[in-house]
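>>> Build me a model:
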Amino acid sequence: MIGCNHSRTVCIQLMNLPRIARQKCLLNQIRNLHMVERVRTVNLYKDDRTPKIRGRHYIYRTIENPNPSPAEIQVLLTDHVDGLGIMGDIVTVPKRLWRNFLYQAQLATYPTPENIVELSHEMKALGDDAAILKQLGKFSRITLQRIRGLNLPVELMPSKTGWTLTKAHIRIALRKVGISATDDSITLPKDPEIKTPGEFIFTLTMNDAVSLKVRGTLVERPLVFVEESPADKVQVWDNPPVTPDEELNPVIRKFLTKSAIDLDAFRLKPPKRPKVHNPNVDKQILLRQANR
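Model (predicted):
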């Protein structure tokens, strides 16, 4: 028999039920459900008789729950969540992340048909801006915020006549700082002929949706080994953006100026609270032990 840790009276009342009613009886205990079975089975008995329950029949062993509650849940994102999805996506997340963060921050809801229809109406009201946000990926905000403050060092061999900047130079330089880009996403400056080392401006397009002007610095590669090359002296990240916020699309401006969401901080388990010992309670325990 499969049951729960209930009192002897409840178990006797359950055994007194007819067999069909006993099979349909579900014993649920919220948040403290234990699936157990009898170590020693009850002897056979007739339907019109009461089974003889002895003390040995109240010994149970715990068994595995055949239908455990799922540890994850599907949610409908109502806003862009970095590293998880974009607005309108249905994603599967741990229940702890949904309960402690996504639901409280109003970033997601249950994927019911009513909520899906309501969210689709909101996205239609945005018009073409919703299509642009949909085209961006789940890591787009973090990437675009980093690219805005990028000062890309481009190393070229020394030349007395100057250099002709190509897309391959910028693509290789981006790869060195951890950004993968194609030649189609790179737009060279109007005058690619550079006479002296220094700064230049080029355009980088992400997912054919958002184009940003990026600062680059052309430096000469030393012919001999040095501990600190000219490229190492360039501040690569956290520079002032080339494109001001006023020149951006209002939707893209709101999308970029909003701080990124760090989900890793919520996935980590909270630290355990240290146990605080009450000296008054400790004294009472010592007095009780002394009186014994």
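
>>> okay, CA-based contacts and neighbour counts for the rest of this
Noted.

>>> quick one: the strands in the stretch 51-200 of the chain?
In the stretch 51-200 of the chain, the strands defined using DSSP state E, counting those that start in this stretch lie at 60-62, 72-77, 90-94, 108-109, 151-156, 163-164, 186-187, 193-194, 198-206.

>>> Sequence B follows; please return its structure for comparison with A:
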Amino acid sequence: MTSDSADRTARFGPIGIWSSALHQPAPGDAARVAEAVAELDELGYGTIWVGGSPSVEEAGSVVGATRRITVATGILSIWQHEAPAVAEQVAAIERTAPGRFVLGLGVSHDALTPRYARPYSTMVAYLDALDAAPEPVPARSRVLAALGPKMLALASERSAGAHPYLVTPEHTAQARAALGPDALLAPELGVVLDTDLDRARTTARTMLSFYLGLPNYTDNLLRLGFAEDDFTDGGSVRLLDALFALGDADAVRARVDAYRAAGADHVALQVLHHDPAAGLPRAQWRELAGAFSLSGSA
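The predicted structure is shown next:
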């Protein structure tokens, strides 16, 4: 392991949790979310990725409810938050919890953002603004939600690395080649802990169907060799099995090993449940902590 790789592992850990349920909890749920993220910290996960396009302030609530763990936005949309205000908010977190917050940035999607235009150039300008702020956000404290070659190269040049979403081990290998050896590569991986594979695929399709309407993702999947037919009816079996870890904890561990072998430093697990009303999947988070022998799971 190189010193750079060891530093990345020390900061982010090999395994993290990605959850959009940590974003904008209802007023009555704030205490429950705080208790859940505190447990993730104690279980030994390396990073909590607050999904669902959170603000810095929302992610800061997770920082405040934890002691050790790195907390990252996964991701903050550059269209929704002005860079000078973001830099000021990041600096405030840094003063209270040094080194524990990472600003994950992304360009979101045309269908979700009325202002969407020239995403690459806009990201470059946003990074320039973060650098020019009175209290700049250092490159080591930000990552980009990069999928294609240009954004991956930018992630390597202007940030700590890349946090790709909805990708395969094959994409991870390509991303590692584009980033070079010294940048963080932290892909998200959807997980369904269900040994009934038909039901597990149904659960995965429920999540995937939304993303298959977003060209940034489908274009990336087409580059990886999938076909338009793979996008019908919520995703083909071939596509589902490539994008998700389905089955028991051993199956999840094997899939994570595939991403790590392809060049990932860290894998952010997004646990999905067949019952959307089931709440935070804390039992599954505990099971996975044990499966990966994390430090607090004994």
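
>>> Kindly provide the TM-score of these chains.
The TM-score (TM-score structural alignment, normalised by the length of the first structure) is 0.23; 116 aligned residues with a CA RMSD of 6.4 Å.

>>> Now tabulate the strands of the stretch 51-200 of the first structure in TSV and tack on distance to N115 of the first structure and mean neighbour count.
As requested, those are exported to TSV (distance: least, CA to CA, whole Å; neighbours: other CA atoms under 10 Å):
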stretch	distance to N115 of the first structure	mean neighbour count
strand 60-62	41	15
strand 72-77	8	19
strand 90-94	11	15
strand 108-109	8	20
strand 151-156	43	22
strand 163-164	55	14
strand 186-187	40	18
strand 193-194	55	14
strand 198-206	30	17
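
>>> what's the closest of the ones you listed to K176 of the first structure?
Closest to K176 of the first structure of those is strand 151-156 (CA to CA; 9.4 Å).

>>> right, and the helix or strand after the longest strand along the first structure?
When the first structure is parsed with DSSP state E, its longest strand is strand 210-220. Going down the chain from strand 210-220 of the first structure, the next helix or strand is helix 250-257, by DSSP states H and E.

>>> Mind giving me the packing neighbours of that next one?
Judged by 3 or more CA pairs under 8 Å, 6 or more residues apart in numbering; DSSP states H and E, helix 250-257 of the first structure is in contact with helix 140-148.

>>> relative orientation of the helix it packs on and strand 198-206 in degrees?
170 degrees (axes from the mean of the first three to the mean of the last three CA atoms, to 10 degrees).

>>> Can you give me the buried ones in helix 140-148 of the first structure?
For helix 140-148 of the first structure, the neighbour count (16 or more other CA atoms under 10 Å) marks S140, R141, L144, Q145, I147, R148 as buried.

>>> any idea how far R38 of the first structure is from the closest residue to P153 of the first structure other than its chain neighbours?
Nearest residue to P153 of the first structure, sequence neighbours excluded (CA to CA, 6 or more residues apart in numbering): T217, at 4.8 Å. T217 of the first structure is 77 Å from R38 of the first structure, where distance means CA to CA, to the nearest Å.

>>> Next: K124 of the first structure.
59 Å.

>>> I'd like the next helix or strand past whatever helix or strand L103 of the second structure lives in.
Element membership for L103 of the second structure, per DSSP H and E: strand 101-106. Note on strand 101-106 of the second structure: by DSSP H and E, the next helix or strand toward the C-terminus is helix 119-132.
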